[in-house]
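*Asks:* Please work out how this folds:
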Amino acid sequence: MFTRPVLSDFAAVVREAARSALPPITPVARGEGLVLSFAQQRLWFLAQMEGVSQAYHMPMGLRLDGVLNHQALRYALDRIVARHESLRTRFVMRDGVPLQHIADAHSGFALQEYDLRGHETAEAELERLTGEEAGAPFDLEQGPLIRGRLLRLAEQEHVLLVTTHHIVSDGWSQGILVNEFSALYNACRAGEEDPLPPLAIQYADYAAWQRRWVSGEVLQAQSAYWQQTLTTLFMTLLAGWAALLSRLSGQHDLVIGTPMANRTRAEVEPLIGLFLNTLALRIDLSGSPSTADLLQRVKAQALEAQQHQDLPFEQVVEIVNPPRSLAHSPLFQVTFTWNNNEAGELKMPGLVLEPIGSPQVTAQFTMSLLLGEQDAVIGGGLAYATTLFERDTVERMLDYLRRILDAMVKQEYTPIEHLVLLGNAERERLLVEWNATQAEYPDRSCIHELIEARAAASPDTVALEHGGTEVSYAELNARANRLARHLRKQGVSPDTRVAICMTRGIDMVVGLLAVWKAGGAYVPLDPAYPPERLSFMLKDSAPVAVLMHAWIGEQTQYTLLAAAGFAPILDIEADAMRWNEEMQDNLPRSETGAGPEHLAYVIYTSGSTGQPKGVMVAHRGVGNLAQAQIEGFGIDADSRVLQFASFSFDACVSEIVTTLVRGATLVLPASETVLAGEVLAEVLEREGITHVTLPPVVLAGLPEEAQLETVRTLVMAGEASNAALVRRFGHNRRLLNAYGPTGIECGAGAAFRPQPAFAQCLWPDRNHGVRDDAGVRPAKRAGAGDWASDCQHPDLSARRAWSAGAAGGRRRDPYRRRAGGTRLSEPRCIDGRALCCRPVQQ
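*Replies:* Alright, predicted model coming up:
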């Protein structure tokens, strides 16, 4: 009627359906070779693969208050089992093929009775037995596959529990069971004969008919539809319910499983058995459809699928042949069930009846939404895999569902992606409370000025240690001042760049500090980089001078000479005599003109998605980072911080700046030392390192006996941590999991948690999940020093930046929030390539 509203067209369809009518279902001979239906075969196969599972148990419970006729109850249950062969069926193997074996009609109902009268904790025992009954495993080969327990709590108070396995029943069948039980109980109680009419066929007859029928032209016609519709599916989708999960997942091609009663023939309507069939509905949400557009798409897809519903789901799976996994069902992992089955009318004179809910302990799918209508109110529930989702996440999803349904009713022509999901309270929490990171910090100082203040306060404190050599803060400051004055004569001024190509050591730190004091920004170059990368970085950053060591290698020196253009190349050791006579006093800001808004450094990205990009960061942002990490990492004047990261990585900025701004000691191992395994463990112990930042993969490579006894703060960065590392190294120290995109500033997030997570903002930065329609989607960070840009294209970068009350940078780093605000990262992909693959745990 929906597809043919014109009467003549509808009549034509009816005539065509009559011509293609299926043959009637007739009884087959009872023997040892009764075949399984396709649905039974699927559940039998799952039982062989997965073993005992409670996912396909169908428990019911009923509290009976009043005078119970025990004889009538047993008669009703036994008669139902005798009436329905499906309830007497077990499944056996014959020559490698599963077959139905039907027990004698007088086998009876397996009912256990418990007397809880006088039990001190009767209600607690009732709860225990209810859960035990619902979860007790079935043996498909031995049977029985329907059973029950009758619990007597008082003289006139009973509880009846009945559990069937899904392989012999479905939702419709439970309504039949209730109706027949009521009729048989009341007849026996009144001394009357069985009032139910005999069944013309049994479930085994239907299974044999289905096997014969699903093999001809109709199979070929319907299988062609499913092949055309589903063969291009990507079985990585874990979403459903069209509009809602498309919004939450960002996916626009969804497959939703929808169970159908499949009782299209009159002769099977009174049977108890597994007739349920599941339709896989593929829904297209591409092109930003409105509510009206989406409703038309869903309607067309549902009607077309229903025209092909006679083909069992199990056959659809075989035809489409998707990739298989024991972790989830094929074709879809999310279902939607509209429950319009007859619940059955239970009347037992003399008794007050109250349904008892049974716990569902195993989910059949990743998520299953069940809705139904009762008394003009739509209600239901959401079953979910607890290994994948937390309860508060699912409760929020139900809130979103209610909100999006309400919006769809009111905004018929609004694009689905623009419908608001968040309530006012959640928006406030997400955008304000979880980003309340404002704090006071020295935003009017440059980094070198903070270090100068430390040198003045503690001149004799050891600032650097390298290979047995110690350098005090006073000496470090003086050496950097002399070099800075020489760099000024080479044309260094605010926002000009000076390339530094050195290995780890004291001169490396002196060089970068001198560049800052001269008013410039340093560009770190790793001597181990290929000549092509070094040449590109030099040409792209256009430095006014280059600092180097002679021992970086002839090939590297040649590359510097060829790519530096007219910039002078200074050997910081061999040419030192040229500036050793310079004044060692600090250069005032009035002389250099550099302030916190000027450039501090340029670090190049890996270039994994194209050419490396020079990311420019100002002094204000580095100062914010230093103050936040000093507090968050617990660095004090007695701390000894290991300089681990490569000079060309932004993590190196954190190690150097936080240490020197706080007045602690930075330990620089020899450049030729490979900091890994036993060597790293020895360095940490020998040097008495108290603070260290390491990638999880390096941590995992430490010897088992390594205890890291001197380490007070351990920061894991560069990739996601895991529970094993947390358990191993999380005791008796501060353990953090830090994250910070180079494109904004290093180390901007850190999670103070005993389990793997993403990042909690280090003040005063803010992290938003935003999208153009004021919903929630990929990450945005805004903070004090966001100079994220191509070194040679600052104007273009400025246009890309956008504001949220402060300077801000847009990131495509997807993440999810836990209920408490902590974020979990997800892989970031560009052009289909994952840039950072961090496992998401929820």
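*Asks:* Could you use CA atoms for every contact and neighbour count after this?
*Replies:* Noted.
*Asks:* Where does whatever residue is furthest in space from the centre of the chain sit, in terms of helix or strand?
*Replies:* In terms of distance from the mean C-alpha position of the chain, residue 191 ranks first, at 60.9 Å (Cα atoms, centre = their mean). If you go by DSSP states H and E, residue 191 is not part of any helix or strand.
*Asks:* Who are the contact partners of it?
*Replies:* If you count contacts by Cα atoms under 8 Å, 6 or more residues apart in numbering, residue 191 has none.
*Asks:* Against residue 184, how distant is it?
*Replies:* Note on residue 191: its distance to residue 184, by Cα to Cα, to the nearest Å, is 10 Å.
*Asks:* Counting neighbours, what do you get for residue 79?
*Replies:* The tally of other residues near residue 79 (other Cα atoms under 10 Å) stands at 20.
*Asks:* mind listing what it touches?
*Replies:* The neighbours of residue 79, taking Cα under 8 Å, 6+ apart as the test, are 108, 184.
*Asks:* quick one: which helix or strand includes it?
*Replies:* For residue 79, the host element (DSSP H and E) is helix 70-83.
*Asks:* which residues of the stretch 51-200 of the chain fall in strands?
*Replies:* For the stretch 51-200 of the chain, strands defined by DSSP state E, counting those that start in this stretch occupy the ranges 57-66, 89-94, 97-102, 110-115, 146-154, 157-165.
*Asks:* do the same with the stretch 551-700 of the chain
*Replies:* 569-571, 599-604, 614-618, 640-642, 665-667, 691-694.
*Asks:* and residue 279, that one's in a strand?
*Replies:* Yes: counting by DSSP: H, G, I helix; E, B strand; the rest coil, residue 279 is part of a strand.
*Asks:* give the contact list for it.
*Replies:* Residues near residue 279 by Cα under 8 Å, 6+ apart: 257, 258, 259, 260, 305, 306, 309, 313.
*Asks:* of these, closest to residue 799?
*Replies:* Nearest to residue 799 among the contacts of residue 279: residue 257, at 44.9 Å, using Cα to Cα.
*Asks:* any idea how far residue 54 is from that closest one?
*Replies:* Distance of residue 257 to residue 54, computed by Cα to Cα: 20 Å.
*Asks:* What separation do you get for residue 92 and residue 35?
*Replies:* 11 Å.
*Asks:* Distance of residue 237 relative to residue 337?
*Replies:* As judged by Cα to Cα, residue 237 and residue 337 stand 19 Å apart.
*Asks:* OK, contacts around residue 339?
*Replies:* 370, 371, 372, 373.
*Asks:* any idea whether the first one is helix, strand or coil?
*Replies:* Right, residue 370. Of the three states, residue 370 takes strand under three-state DSSP.
*Asks:* Just confirm it contacts residue 380, I think it does.
*Replies:* Yes: using Cα atoms under 8 Å, residue 370 is in contact with residue 380, at 5.3 Å.
*Asks:* Next, the second sequence, to be compared with the first:
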Amino acid sequence: MERENTKTSLLSRWKNKQKGKANSNSIKKAPENILIPLSGGQQRLWFLQQMYPKNPVYNYSECFNFKGNLKIDLLEKSLNLIIAANHALRSFYKFEKEQLIQEISSKDKIDLIKLDLSKLDQEEQDIQKQAILLSEARKCFDLDKPLLIRTILLKLSASEYILFITLHHIIFDKWSMDIFINQLSSNYSKLLSGISVEVDQLKLQFTDYAYWQQNKEIEATQLNYWEDKLGGNIPFLELPTDYTIPKQPSFKGAEHTRHLSEFLSCKVLDLAKELETTPYVLLLSVYYLLLFKYSGQTDLLIGSPISLRDQKALEDIIGFFDDTVVLRMSLSPAMSFSNLVKEVKRTTLEAFSNKDIPFDILVKKLNPSRLLRNNPFFRAMFIYHTALPCPSFGSDLEFAHSFYNAGVSKFDLTLYVVNADDRLSTSFEYATDIFSETTIIRLQDHLELLLEGIVARPNRPIAKIEMLTLKDKHFFFPEPMPQNKPFDSFEGIHQIIEAAAKKSPEAIAVTFQNTSITYASLMQKSDLLAETILNNTNGANEIIGLCVERSVSMIVGLMAILKAGCAYLPIDPEYPSKRIDYMLNDSNASIIVSQSSETVKFKNFRGTILTVDNAQDHSSNLHFQKLPIVNQDHLAYVIYTSGSTGKPKGVPITHGNIINSTEGRLNFYRGYPKSFLLMSSISFDSSKAGIFWTLCTGGNLVIAKKRLEQDLSLLGEVIATNSVSHTLMLPSIFQLVLEHSEIQNLKSLTTVIVAGEACASSLCKTYFEKLSGAALYNEYGPTEATVWSLAHQIKKEDVDGSIPIGGPVANCEIYLLNEFIELVPFGAIGEIYIGGPSLASGYLNRPELTKEVFINHPFKNDTSEKLYKTGDLGRYRNDGSIEFLGRIDKQIKIRGHRIELDEIEKVLDESPIIDKAVVLFNDSDEKQHFHDEVTEIMAYFNDYLNESEALELLDSIESLKTEEREYILHRMHQS
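*Replies:* Purely as a prediction, here's the structure:
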């Protein structure tokens, strides 16, 4: 055990310091005939037991294995001598004179239950043994009824026995188990040798300590330390949970243990010596690093038990002397691991030096916000234990012992490290209602990888220490899957639609209300308009504005622009003129395709305005010419999205981008859309899914009238009348459709896609109850990656947790990276980065922003390959799908639309009425924004407004609503 006793041992120095302090404040026997209170730790356990009286979470069980010639009568006498000698083992707890006290039972003999399993065959014996042990370990104690210890002796054969002991933690800690074992072996050996054993009635007992502790003054300096250390907001540790965290803890748990190799154990212990610290501090530092890697958080709190046996006289007393210290660390990703160890060492020494404030007093004084299921300060616990050699029970008897986990976990995650003769083992005790075994095994894999990396290069920045297994790497860099490429021979997206029209010219291409158009007619009308456009562009790949109300003509205009070799810029007719002017100027559009009723919106436009409804009238004046040939690098359209500078940003999408995106649908989805209901505005990225998927495969594109979702009965009728097979809508809209439409009207649906906001599990439950005949899919993708990048078919088993956004589609590359652009481990939180042929080249006229978010591909040598930095957080689930966890920045989604709070703040700040505005999302349910969309935005400002000023500000907010394409401000609060 040489490595445990280094000259610079932190714990040794601390213990010596504490014992020096204790000499002036030594514990003495408590006065006789006085009520003995519970210690601080006992009070906490008593309270928890009252909250969960039928839960065995604070039971403590140990298996004693004997092989050889066991003298059962001597073993029983040895046990009873321990019971008689230690008051803690005979303690029980009750109220007297309105005070919670502990009393000592006069009962000094334990009932040793003896069961003979030796006559059973091996399989049956194992079954019976496990059933008995589990039943004993899970049987709850009544704290007001002694004894709070049970023993049972199982005979497995003539020379093999198990002594199974279960106690309540309120009378016993881990240190006490070592004392108990030593006393048991000493008593047994003496009795075996014929030596009598006397009980020392004068020695200090745990009750003396409890009396002393409760009459001891609280040190103000220590309380000040904890107020400074733990005051303010306590971050919630974001661990990769597999199941929805229940509001009430069940304390159901399991344990997974791994024995490190002798080589790695030796290296770890040698590194502790090299860094002049203890194995406890070194391994605690590794635990911080593991949690940092998984959570991405730098403010981390870990609990750790500490023994309060400061004084020599307490070292041989059985009882519950443990308390909990909260170790709070602030990590910097750039700090080296060796520097992390130094900081953990300092934090640990400070905490140990201020450990005399009971944990419950800290909670009362600091009053942190908390949920019932969670410890108020931490979710993760760390315990390090040096295993002592087993004592002898005589030459003809082998003895070994082990802790028995009764399927409980006191905390969400506890890392136990045991040092047994310089061989380390790591055990994770975990809450099974939030973690799966697969996740815990992965934690073990990553912990071991961290240890290997640390001992090799302890001075590396912690963010650079690799934590990826070979299995992880194979998953993150898969071999390309063979894809069906039916569009491989086409250069332009409109060419694919033309091919579909040639195949089925009389099929209905587009329907709007009572108007339909065949593919042949769509081609004819769009050809005419394309000629008109071509006469104004001379075949250049220009950006042309498209501002047409929802109608068949809208698609005619779209097709005409594409056929003319141009890119369309969709402009919602409801956009305010300020936004329209910005988009036209920023895109350098000199032509607008609109309709006669909308031309008034462009009175300040100095370019050419063509009207789709008059194209037929001008056909006689056209000189028909060959339409230009496009290639996949030509622009197909430009979409403007919300921008963080107060102005929207234009995303140019090429023909190659949209062809790849659309072709991906043919590989992912079963069948083609015979009839697709287009709900979203053409100015939304999501509209491209329905338009091109449908028209490229010869289906009927059914365009919903504006705000059809506000008339759910009519929406259902539209689906039924047009035999709609496919649609894409917001999850919140689909929820309303399921709840308020006639389900019979929805029977034609075979595929429903939800996108644009987080998909709630409640929607999926309703769907499986009412419309399970249709397949339901959840899609995710930013405009910058052409409509979609990830998708997931929702299954019944998904409804019990958050609905994933799935896996990569359409040849997309998906990476979850940390701030150092390195892969995060499977299950850890990272930012979603997207690559592949659907990726846009950047933003129009925004080179700096393009450089910032379209980064060089870190895993490829080709500098032309880029990844898009989405700003979205996610992590991989055990099934390989990705779970969406929210935004890094202040951009959010409201009813499917990307909104940046900074943009709203900028518009409000430009108002001469107010000095400064702060815009926040309102979310009453803690952390719910990670799982559901934000439904309300709140604007706060300092200035007091009179009535006229308030009305003027409301006018500007009304404009902002329209600019953001949705009503995003429900209430305003003045402060």
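*Asks:* Could you tell me the TM-score of the two chains?
*Replies:* Scored by TM-score structural alignment, normalised by the length of the first structure, the superposition of the two chains gives a TM-score of 0.89; 819 aligned residues with a Cα RMSD of 3.3 Å.
*Asks:* In helices, which of the contacts of residue 279 of the first structure fall?
*Replies:* Judged by DSSP state H, helices contain the following of the contacts of residue 279 of the first structure: 305, 306, 313.
*Asks:* Which of those residues are buried, as a ChimeraX select command?
*Replies:* Buried members of those, defined by 16 or more other Cα atoms under 10 Å, are picked up in ChimeraX with:
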select :305,313
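*Asks:* Distance to residue 17 of the first structure for the ones in helices among the contacts of residue 279 of the first structure - can I get that in TSV?
*Replies:* Below are these laid out as TSV (distance: Cα to Cα, whole Å):
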residue	distance to residue 17 of the first structure
305	16
306	14
313	22
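*Asks:* from the ones in helices among the contacts of residue 279 of the first structure, which is closest to residue 27 of the first structure?
*Replies:* Taking those together and measuring to residue 27 of the first structure by Cα to Cα, the closest member is residue 313, at 24.3 Å.
*Asks:* Identify the residues contacting the counterpart of that closest one in the second structure.
*Replies:* When the second structure is aligned by TM-score structural alignment, residue 313 of the first structure is paired with residue 359. By Cα under 8 Å, 6+ apart, residue 359 of the second structure lies in contact with 40, 41, 323, 324, 325.
*Asks:* Could I have the ChimeraX command that selects the buried members from those residues?
*Replies:* Selection of the buried residues among the contacts of residue 359 of the second structure in ChimeraX, burial being defined by 16+ other Cα under 10 Å:
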select :40,41,323,324,325
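*Asks:* Next, format the contacts of residue 359 of the second structure as TSV and append distance to residue 67 of the second structure.
*Replies:* Shown next, in TSV, are the contacts of residue 359 of the second structure (distance: Cα to Cα, whole Å):
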residue	distance to residue 67 of the second structure
40	40
41	37
323	36
324	37
325	40
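*Asks:* which of the contacts of residue 359 of the second structure lies closest to residue 107 of the second structure?
*Replies:* So of the contacts of residue 359 of the second structure, ranked by how close each gets to residue 107 of the second structure (Cα to Cα), first place is residue 41, at 24.6 Å.
*Asks:* Hmm, that closest one is touching residue 319, no?
*Replies:* No: judged on Cα under 8 Å, residue 41 of the second structure makes no contact with residue 319 at a distance of 10.6 Å.
*Asks:* list the residues that contact both of these two?
*Replies:* Joint contacts of residue 41 of the second structure and residue 319 (Cα under 8 Å, 6+ apart) are residue 170.
*Asks:* and the corresponding residue of the first structure for residue 443 of the second structure, helix, strand or coil?
*Replies:* Using TM-score structural alignment, the equivalent of residue 443 of the second structure in the first structure is residue 397. Under the three-state scheme (three-state DSSP), residue 397 of the first structure adopts helix.
*Asks:* So residue 397 of the first structure versus residue 142 of the first structure, what's the distance?
*Replies:* Distance from residue 397 of the first structure to residue 142 of the first structure, by Cα to Cα: 42 Å.
*Asks:* Equivalent analysis for residue 695 of the first structure, please.
*Replies:* On the measure of Cα to Cα, residue 695 of the first structure and residue 142 of the first structure end up 55 Å apart.
*Asks:* Give me the more crowded residue out of the two.
*Replies:* Neighbour totals were compared for residue 695 of the first structure and residue 142, and residue 695 leads with 17 against 12 (other Cα under 10 Å).
*Asks:* how about the more buried one, what's its match in the second structure?
*Replies:* Under TM-score structural alignment, residue 695 of the first structure pairs with residue 730 in the second structure.
*Asks:* you'd agree its match is up against residue 757?
*Replies:* Yes: using Cα under 8 Å, residue 730 of the second structure is in contact with residue 757, at 6.6 Å.
*Asks:* Now do the strands in the stretch 751-900 of the second structure.
*Replies:* Counting by DSSP E, counting those that start in this stretch, the strands of the stretch 751-900 of the second structure are 751-754, 775-780, 790-793, 807-808, 813-817, 830-835, 854-856, 866-876, 882-887, 891-894, 897-900.
*Asks:* Please identify the most buried of the ones you listed.
*Replies:* Among those, strand 830-835 has the highest mean neighbour count (mean count of other Cα atoms under 10 Å), at a mean of 25.
*Asks:* Tell me which residues are up against it.
*Replies:* 296, 785, 789, 812-818, 823-824, 865-875, 888.
*Asks:* do the same with stretch 178-189 of the first structure
*Replies:* Applying Cα under 8 Å, 6+ apart, the set of residues contacting stretch 178-189 of the first structure is 69, 72-73, 75-77, 79-80, 193-196, 343-349.
*Asks:* please redo it, this time with the cut-off set to 7 Å
*Replies:* Residues outside stretch 178-189 of the first structure that contact it (Cα atoms under 7 Å, 6 or more residues apart in numbering) are 69, 72, 73, 76, 77, 193, 194, 344, 345, 346, 347, 348.
*Asks:* ok, so what distance separates the last one from residue 78 of the first structure?
*Replies:* In other words, residue 348 of the first structure. Remark: distance between residue 348 of the first structure and residue 78 of the first structure (Cα to Cα) = 17 Å.
*Asks:* what does the second one give?
*Replies:* In this view, residue 72 of the first structure and residue 78 of the first structure are 10 Å apart by Cα to Cα.
*Asks:* do the first one as well
*Replies:* Relative to residue 78 of the first structure, residue 69 of the first structure is positioned 14 Å away (criterion: Cα to Cα).
*Asks:* Which one of the two is surrounded by more residues?
*Replies:* residue 78 (20 against 15).
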